[in-house]
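K.L.:
quick one, structure for this:
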Amino acid sequence: MNRQDLADLSAFVAVAREKSFTRAAAQLGVTPSALSHCMRALEERLGVRLLNRTTRSVTPTEAGERMLRSVAFHLDEIETHVAALNDLRERPAGNIRITADEFSLQTVLWPRLRGVLAEHPDIKVEIEADYRLTDIVAEKFDAGVRLGESIDKDMIAVPIGPPVRMLAVATPDYFARRGRPRVPHDLAEHCCINLRLPTYGGLYAWEFERAGRAQRVRVEGQLTFNTIYQCRDAALDDFGIAYLMVDLVREHLESGKLEAVLEEWSPPFEGYHLFYPSRRQPTPAFAAIVEALRYRA
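P.N.:
Sure thing, here's the model as predicted:
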């Protein structure tokens, strides 16, 4: 294989992943027309069509899918080994991409990152705040942040925060008007504030547990949001019951603006973890980030 074939295969992986000549060209720093010509030349040399092209989209053929699965892994490995050459530098350096939800970013990730970034100015971090269950391998993130119970078993998971707890909360005025639910299923008679999860487009089912007995409750109400901060603000504005992490509402519980119910049904559970592929060979920069984030009780 010559160097041109290697460059063209790398370009093919970019097109197949982005499913767009325009986006892949921007990523590679070339024009879409030049990239399209490059892909046709590669297909001619291989004697097989790799991409289906329409006016609206670009998708891999069956042969293209097979090529993507086999080639992308090896190209990612090459990138990892090249990045590992930073071992030869005196100071950790490099680019790290992390995906996290907005709450973990504000409460766990950023407070810990500030110190390590100040100490290592050659480390550059890009963080994408998102509530999706992002596929970090497919979307080329170095790591992600999720609650421990939702991480795939083939990932390395490093705890970066203490156990967390969810509570059903509303204003004292709301409970004075509508009464207080005694068991989770009583929520069916209440106005609840829903959270829509972007990964599946569905509404979050509130999860409760008591004495080893778990319950998932679908709630109804006037309002649905896709971020927890708006759910909290709506609860403070007396629009009903919201189900939120304690740290998000702690000051409002202490001040009496909000009250909690069903506390005996809301035990703590595993907190936030940084996760990344088990086959990943950590660079010095990535190792510095992991150690800075690692939670020590």
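K.L.:
from here on, contacts and neighbour counts on C-alpha atoms
P.N.:
Fine.
K.L.:
counting neighbours, what do you get for the closest residue to residue 123 other than its chain neighbours?
P.N.:
Among residues not flanking residue 123 along the chain, residue 93 sits closest, at 4.5 Å (CA to CA, 6 or more residues apart in numbering). Using other CA atoms under 10 Å, residue 93 is surrounded by 21 other residues.
K.L.:
hang on, isn't residue 93 packed against residue 119?
P.N.:
No: Residue 93 lies out of contact with residue 119 (CA atoms under 8 Å); the separation is 11.3 Å.
K.L.:
run through the strands of the stretch 1-150 of the chain in chain order.
P.N.:
Listed in chain order, the strands of the stretch 1-150 of the chain (DSSP state E, counting those that start in this stretch) span 51-53, 58-60, 94-100, 123-129, 143-147.
K.L.:
in this structure, which helix is the longest?
P.N.:
Among the elements of type helix in the chain, defined by DSSP state H, the one spanning the most residues is helix 62-83.
K.L.:
part of a strand, is residue 198?
P.N.:
No: assessed by DSSP: H, G, I helix; E, B strand; the rest coil, residue 198 does not belong to a strand; its assignment is coil.
K.L.:
that one and residue 191, how far apart?
P.N.:
Counting by CA to CA, to the nearest Å, the gap between residue 198 and residue 191 amounts to 22 Å.
K.L.:
who's more crowded, those two?
P.N.:
Using other CA under 10 Å, the more surrounded residue of residue 198 and residue 191 is residue 191, with 18 against 14.
K.L.:
what about the residue lying closest to the more buried one once chain neighbours are set aside, how many neighbours?
P.N.:
Nearest non-adjacent residue to residue 191, counting by CA to CA, 6+ apart: residue 221, 4.5 Å away. Counted with other CA under 10 Å, the burial measure for residue 221 works out to 15 neighbours.
K.L.:
another one to check against the first:
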Amino acid sequence: MKRDELGDLIAFLAVCEERSFTRAAARLGTSQSALSHTVKRLEERMALRLLNRTTRNVAPTDAGEKLAETLRPALDDIEARLDSLNALRDRPAGNIRITASRDAAHTILFPKVAALMREYPDITIEISVDQRFTDIVAERFDAGVRLGESVEKDMIAVRIGPDLRMLVVGSPDYLARNGRPEVPDDLTHHTCINLRLPTLGGLYAWELGKDGRNINVRVEGQFTCSDPDLVIEAAVAGLGLCCLPDTHLQSGIDSGKLVPVMQEWCPSFPGYHLYYPSRLQTSPAFALLVERVRWRG
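P.N.:
Modelled structure (predicted):
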């Protein structure tokens, strides 16, 4: 294989994974036109159509998908072996890509990786903030961050934060006007603020429980929003009760703008975990990252 042919294959795989010439070009640090020319050259050399192109989408053909399935493990192995060479350096080095939700990225992940990058300037870290459940293997991330209960069984999971609780809160003004709910059934008589889930688009059913009894409560009210910060603003403004993770609500509770209710119905659950494939050959840089973000209690 000629040297430029390997580059063509890497370019094709990037387009195949990103489903976009624009995003793939940004990922590879090249222009869209140059990338399009590269893929076209590969198709001509192989005498096969590898990608179906429309104005809105790029998708692999059957031949393209088979080629991508062949390339992924081979290139992953090359990348892992190159990363392992970093062990020969005096200081850990290399690039680490992580996908995480906005809350986890801001409150837990970034403060720790910022300190790591200051100490080790040869380590580069990319955090992709995304609320959806990302296939880290298919999208070539080194690791992802999810709540412990959501991590797939075939992944290695490392706790990076404390247990969390979903708390029900309201403003002092709202509670003075409407009273405090004591049990989940009381919520039917209250105005509640709905959170629309960004992953599936449905409304979040409030997850409550006590003495081993878990229930999901569908609530109703005037206001619905997909942004937790706006949900909190609405609760502070007295527009109803809301139910969000305690990490989102703590500052409002500490300031007295929000008051927790039904706390005995708000059990804790496993917090954020860093997860990665069990077959991953971890580089010294990645192993160092895992140790730095590990929750110590």
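K.L.:
picking up where we left off before, and the residue nearest to residue 191 of the first structure, what is it in contact with?
P.N.:
In this structure, residue 221 of the first structure makes contact with 190, 191, 192, 193, 194, 240, judged by CA atoms under 8 Å, 6 or more residues apart in numbering.
K.L.:
which SS class is it?
P.N.:
Classification of residue 221 of the first structure by three-state DSSP places it in coil.
K.L.:
do residue 285 of the second structure as well
P.N.:
In three-state terms, and counting by three-state DSSP, residue 285 of the second structure is helix.
K.L.:
list the contacts of it.
P.N.:
Contact partners of residue 285 of the second structure, counting by CA under 8 Å, 6+ apart, are 86, 92, 93, 94, 96, 123.
K.L.:
still on that earlier bit, counterpart of the residue nearest to residue 191 of the first structure over in the second structure?
P.N.:
Under the alignment (TM-score structural alignment), residue 221 of the first structure maps onto residue 221 of the second structure.
K.L.:
same check, this time on residue 134 of the first structure
P.N.:
The pairwise alignment with the second structure assigns residue 134 of the first structure to residue 134, based on TM-score structural alignment.
K.L.:
could you report the neighbour count for that match?
P.N.:
Counted with other CA under 10 Å, the neighbours of residue 134 of the second structure add up to 15.
K.L.:
quick one: which of the strands of the stretch 1-150 of the first structure is nearest residue 231 of the first structure?
P.N.:
strand 123-129 (17.4 Å; CA to CA).
K.L.:
what about the residue nearest to residue 53 of the first structure when sequence neighbours are not counted, how many residues close to it?
P.N.:
Of all residues beyond its chain neighbours, the one nearest residue 53 of the first structure is residue 59 (6.8 Å), with distances taken as CA to CA, 6+ apart. For residue 59 of the first structure, the neighbour count with other CA under 10 Å is 18.
K.L.:
likewise residue 239 of the second structure?
P.N.:
One way to gauge burial is a neighbour count; for residue 239 of the second structure, by other CA under 10 Å, it gives 21.
K.L.:
for it, give its distance to residue 253 of the second structure.
P.N.:
Between residue 239 of the second structure and residue 253 of the second structure the distance is 16 Å, computed by CA to CA.
K.L.:
helices of the second structure, start to end?
P.N.:
For the second structure, helices defined by DSSP H occupy the ranges 3-18, 21-28, 32-46, 62-84, 102-104, 110-119, 172-178, 228-236, 246-255, 284-293.
K.L.:
ranking the ones you listed by burial, who's on top?
P.N.:
Most buried of the helices of the second structure by mean neighbour count (mean count of other CA atoms under 10 Å) is helix 228-236; its value is a mean of 20.
K.L.:
average distance between that one and the first structure?
P.N.:
Comparison of helix 228-236 of the second structure with the first structure after fitting gives an average deviation of 1.8 Å (mean CA distance after the TM-score superposition for the first structure).
K.L.:
hmm, who's touching that helix?
P.N.:
By CA under 8 Å, 6+ apart, the list of residues contacting helix 228-236 of the second structure from outside reads 169-171, 193-195, 223-225, 240-242, 244, 248-249, 257-258.
K.L.:
check the offset of that helix from the chain's centre.
P.N.:
22 Å (CA atoms, centre = their mean, to the nearest Å).
K.L.:
likewise for stretch 5-14 of the second structure?
P.N.:
With CA atoms, centre = their mean as the basis, the distance from the averaged C-alpha position of stretch 5-14 of the second structure to the chain average is 27 Å.
K.L.:
on average, how far is it from the matching bit in the first structure?
P.N.:
On superposition with the first structure, the mean distance recorded for stretch 5-14 of the second structure (mean CA distance after the TM-score superposition for the first structure) is 1.7 Å.
K.L.:
gap between the closest residue in space to residue 224 of the second structure that isn't next to it in sequence and residue 243 of the second structure?
P.N.:
The spatial neighbour of residue 224 of the second structure that comes closest, neighbours along the chain excluded (CA to CA, 6+ apart), is residue 194 at 4.6 Å. For residue 194 of the second structure, the distance to residue 243 of the second structure (CA to CA) stands at 8 Å.
K.L.:
likewise for residue 43 of the second structure?
P.N.:
For residue 43 of the second structure relative to residue 243 of the second structure (CA to CA), the value is 53 Å.
K.L.:
with residue 291 of the second structure instead?
P.N.:
Taking CA to CA as the measure, residue 291 of the second structure falls 33 Å from residue 243 of the second structure.
K.L.:
who's more crowded, residue 194 and residue 243 of the second structure?
P.N.:
Applying other CA under 10 Å to residue 194 of the second structure and residue 243 shows that residue 243 carries more neighbours, namely 28 against 25.
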